[in-house]
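Trainee: Predicted model and sequence below, questions to follow.
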Amino acid sequence: MKHFFWLLILLPTYARAQNDHKPTPYDSAHFSWRKPVPRNRLRELQPDRPGVTESPFTVDAGHAQVEMDLLRLRNSGTGDEQRERELKVAYTMLKFGLGRRTDLQLEVPLYAIAKQRATEATDWEERHAGFGDLTLRVKHNFIGDDQQGKFAMAVIGYARLPSGGAVGEGAPEYGVVLPVDIELSDKANLEAQLETDLNYDRDQDQRYLRFVPSTALEYDFTEKLGLVAEAVAMWDTEQRRWQASANIAPIFKLTPNLQLDLGTHLALNRLSDHEYFVGFTFRR
């Protein structure tokens, strides 16, 4: 992870050499949330979903974007003694472009069902359902947001509010995400990020740090069909053990402003979560 961190730090130096200051139809001097970008000059749709690795590109100024998990099922094994299952329905990320380099985001977890049971038990012993924890996020792009060069880099800061009661985490949580994107060709992009979170364990009544490096390759087979293949690792100061997953998700680009996705996160060890999901992104 140490080498991964230094790679993210040094990449902007490489990017400045690669990104030519070309004229672009998307000029930050002309557009803001009060003066939206004309629809015929919108950039290519670049959502943060479907993988863990997020996009360094922001929403066009003055426009809104919806990214939603229609359904997401997560099974996890927290150790030898306990199993957990979570079903999320209509988990929604609302985004609004404030300027060329910054957007404001609100995660609205409309409904979730969380269940727990002992490993040897056949029935779920504890069940909670309801509205989840609201999360306020801000993304700011440092370089490459005009999509004219081959490198882009941003930072995302978030605060999660304990609005979900028994379904939520039980206390405020905070995090910082550093995503980058390297254009390998007209059809392929390499993405990577380092995420650092300050999380809360309700059962232990204590906070812990979590580190999540990830990398993803996105490839467009056609203008309408793409695929994301991703590797994710996770380590925290509570369990002090690595978790790993391999994720794969096809993307169906129905229109310039609408895409569908579905996929799975495959657990590579017994502590990792195993997920299935289907969702969409819509921009207006």
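Mentor: Nice, I can see it. Residues are numbered from 1 along each chain as shown.
Trainee: rest of the way, CA atoms for contacts and neighbours
Mentor: Will do.
Trainee: residue ranges of the helices in the stretch 101-250 of the chain, please?
Mentor: For the stretch 101-250 of the chain, no helices are identified by DSSP state H, counting those that start in this stretch.
Trainee: any idea how far residue 212 is from residue 175?
Mentor: Residue 175 sits 11 Å away from residue 212, going by Cα to Cα, to the nearest Å.
Trainee: Determine the residues that are contacts of both of those two.
Mentor: Here residue 175 and residue 212 share the contacting residues 195-196, scored by Cα atoms under 8 Å, 6 or more residues apart in numbering.
Trainee: who's more crowded, the two?
Mentor: Taking neighbours as other Cα atoms under 10 Å, residue 175 and residue 212 compare with residue 212 leading, 21 against 18.
Trainee: The nearest residue to the more buried one once chain neighbours are set aside: what's it in contact with?
Mentor: Nearest in space to residue 212, with sequence neighbours left out and distances taken as Cα to Cα, 6 or more residues apart in numbering, is residue 234 at 4.5 Å. Residue 234 is in contact with 210-213, 242-244, counting by Cα under 8 Å, 6+ apart.
Trainee: One more pass at 10 Å, please.
Mentor: 195-196, 210-214, 240-245, 272 (Cα atoms under 10 Å, 6 or more residues apart in numbering).
Trainee: ranking the residues you listed by neighbours, who comes first?
Mentor: Of all these, residue 214 has the most neighbours under the rule other Cα under 10 Å, reaching 25 neighbours.
Trainee: how much space between it and residue 246?
Mentor: If you go by Cα to Cα, the gap between residue 214 and residue 246 works out to 10 Å.
Trainee: likewise residue 66?
Mentor: From residue 66 to residue 246 the distance is 26 Å (Cα to Cα).
Trainee: So residue 176 sits against residue 136, correct?
Mentor: No: with contact defined as Cα atoms under 10 Å, residue 176 does not reach residue 136; the gap is 12.0 Å.
Trainee: what's the overlap in contacts for the two?
Mentor: Jointly contacting residue 176 and residue 136 under the rule Cα under 10 Å, 6+ apart are 157-159.
Trainee: Let me have those in CSV, extended by distance to residue 103.
Mentor: Listed next are the shared contacts of residue 176 and residue 136 as CSV, based on distance: Cα to Cα, whole Å:
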residue, distance to residue 103
157, 11
158, 12
159, 15
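Trainee: let's bring in a second model and compare:
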Amino acid sequence: MRKIILLVLIMAIIQSDAFSQIELQKKYTLFNPVPRDKMRDMSTDRPDITENPNSVDAGHFQMETDLFKTSRSKNDGITSVENNYNLANLKLGLTHNTDLQLVVGSYVNSYDKDATGKKFNNTSGFGDLTIRIKHNLWGNDGGKTAFALMPYINLPTSKDNNAVEGGIIFPLSVDIGDGFDFGTQIQVDILKSIQSGYHTGLLQSIVVGKELSKSLETFVESYYNYDFENKKFDLSFNGGMGYSVTKNLKFDAGFNLGLIKNTDKVYFIGFSFRY
């Protein structure tokens, strides 16, 4: 009986301490940062399409960027190319479960070319700005699952866009054991119509990641994107790898291969850094 009472007391102390740690962390804000020795493991929204439901620690900054990303599609003998340089997602932890994100198209070059290689519609300059807020609903501090809400708005700061668009993303992750992670998301987009008004787009993805070692990880992913106004359906198979140099610095590279005609083929290399 004494052993049982002692075990119950030990468990109560452990649970009380864990609860106190979580409650203490929730007191941290943008202006009262989480101490570096109490920060969670770095979670990133890249390199896959599926977003991560975990947020940046309160009071800390994180940068995730495509150093170089090229997208290509072909239609009726015309190849469309878009090259992004330093397509950066700048994140700032506001509270225990919420971060603010600014996606910046630092420099974008796009053009079309015909079968002879002649270029036309060649434009270059600053890209669009996207403002996003990630709010984790559960799983930020561990557990088998995590879920978040991510509303966003896209501001037309590039030469080729004059429409404000937006939407909301619902990312979910599941730890399935043995170093494997499963993720999925549903994304509802509010898109500018060609004539006037707005219409809806839908994106859904699934991804499986595998930790190969303490520093190396890989993933395979598929997603579809459907535009309800244009009845346009895109389907892609994606893959890539990430290498953690430190707990706050990771490099990655990958590809998105369109499985349906006119779906973009994308190749990229980038990194994530946290301070």
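Mentor: Now that the structure is in, tell me what you want to look at. What you are looking at is a predicted structure, and each value in this text was computed from that prediction instead of being measured.
Trainee: Common neighbours of residue 214 and residue 246 of the first structure, please.
Mentor: With contacts defined as Cα under 10 Å, 6+ apart, the residues adjacent to both residue 214 of the first structure and residue 246 are 230-233.
Trainee: Which of the residues you listed fall within strands?
Mentor: If you go by DSSP state E, these have 230-233 in strands.
Trainee: Just tell me what residue 232 of the first structure corresponds to in the second structure.
Mentor: Aligning on TM-score structural alignment places residue 232 of the first structure opposite residue 223 in the second structure.
Trainee: residues contacting residue 235 of the second structure?
Mentor: 203-205, 222-226, 256-264.
Trainee: go again using 8 Å as the cut-off
Mentor: 222-225, 258-260, 263.
Trainee: what residue of the first structure takes the place of it?
Mentor: Mapped onto the first structure by TM-score structural alignment, residue 235 of the second structure lines up with residue 244.
Trainee: Name the nearest residue to its match, sequence neighbours excluded.
Mentor: Setting aside the residues directly before and after it, residue 244 of the first structure is nearest to residue 233 in space (Cα to Cα, 6+ apart), at 4.4 Å.
Trainee: one step back: same list (the ones in strands among the shared contacts of residue 214 and residue 246 of the first structure) but as JSON lines, adding neighbour count and distance to residue 83 of the first structure.
Mentor: JSON lines is the format used below for those (neighbours: other Cα atoms under 10 Å; distance: Cα to Cα, whole Å):
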{"residue": "230", "neighbour count": "22", "distance to residue 83 of the first structure": "25"}
{"residue": "231", "neighbour count": "20", "distance to residue 83 of the first structure": "23"}
{"residue": "232", "neighbour count": "22", "distance to residue 83 of the first structure": "21"}
{"residue": "233", "neighbour count": "17", "distance to residue 83 of the first structure": "20"}
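Trainee: I'd like to know which of those residues is nearest to residue 120 of the first structure.
Mentor: The nearest member of those to residue 120 of the first structure, counting by Cα to Cα, is residue 233 at 27.9 Å.
Trainee: I'd like the distance between the closest one and residue 211 of the first structure.
Mentor: 8 Å.
Trainee: just to revisit the earlier point, ok, of the shared contacts of residue 176 and residue 136 of the first structure, which one's closest to residue 120 of the first structure?
Mentor: Proximity to residue 120 of the first structure was ranked across these by Cα to Cα; first place goes to residue 159, at 36.3 Å.
Trainee: List the contacts of the residue most central in space within the second structure.
Mentor: Nearest to the mean C-alpha position of the second structure, counting by Cα atoms, centre = their mean, stands residue 45 at 2.7 Å. Residue 45 of the second structure sits next to 51-52, 64 when contact means Cα under 8 Å, 6+ apart.
Trainee: Looking at these, spot the one nearest residue 76 of the second structure.
Mentor: Closest approach between the contacts of residue 45 of the second structure and residue 76 of the second structure, by Cα to Cα: residue 51, at 33.2 Å.
Trainee: The closest one matches what in the first structure?
Mentor: For residue 51 of the second structure, the aligned residue in the first structure is residue 54 (criterion: TM-score structural alignment).
Trainee: Its match is in contact with residue 190, isn't it?
Mentor: No: taking contacts as Cα atoms under 8 Å, residue 54 of the first structure lies outside contact range of residue 190: 11.4 Å.
Trainee: between the two, who's got more neighbours?
Mentor: For residue 54 of the first structure and residue 190, the more surrounded residue by other Cα under 10 Å is residue 54, and the numbers stand at 26 against 18.
Trainee: ranges for the strands of the first structure?
Mentor: In the first structure, the strands defined using DSSP E lie at 64-77, 82-97, 102-118, 126-130, 135-143, 151-160, 173-183, 188-201, 206-220, 225-236, 243-255, 258-267, 274-283.
Trainee: roughly how far out does the second one sit from the chain middle?
Mentor: Mean-position distance between strand 82-97 of the first structure and its chain equals 11 Å (Cα atoms, centre = their mean, to the nearest Å).
Trainee: tell me which strands and helices it is in contact with?
Mentor: Judged by 3 or more Cα pairs under 8 Å, 6 or more residues apart in numbering; DSSP states H and E, strand 82-97 of the first structure is in contact with strand 64-77, strand 102-118.
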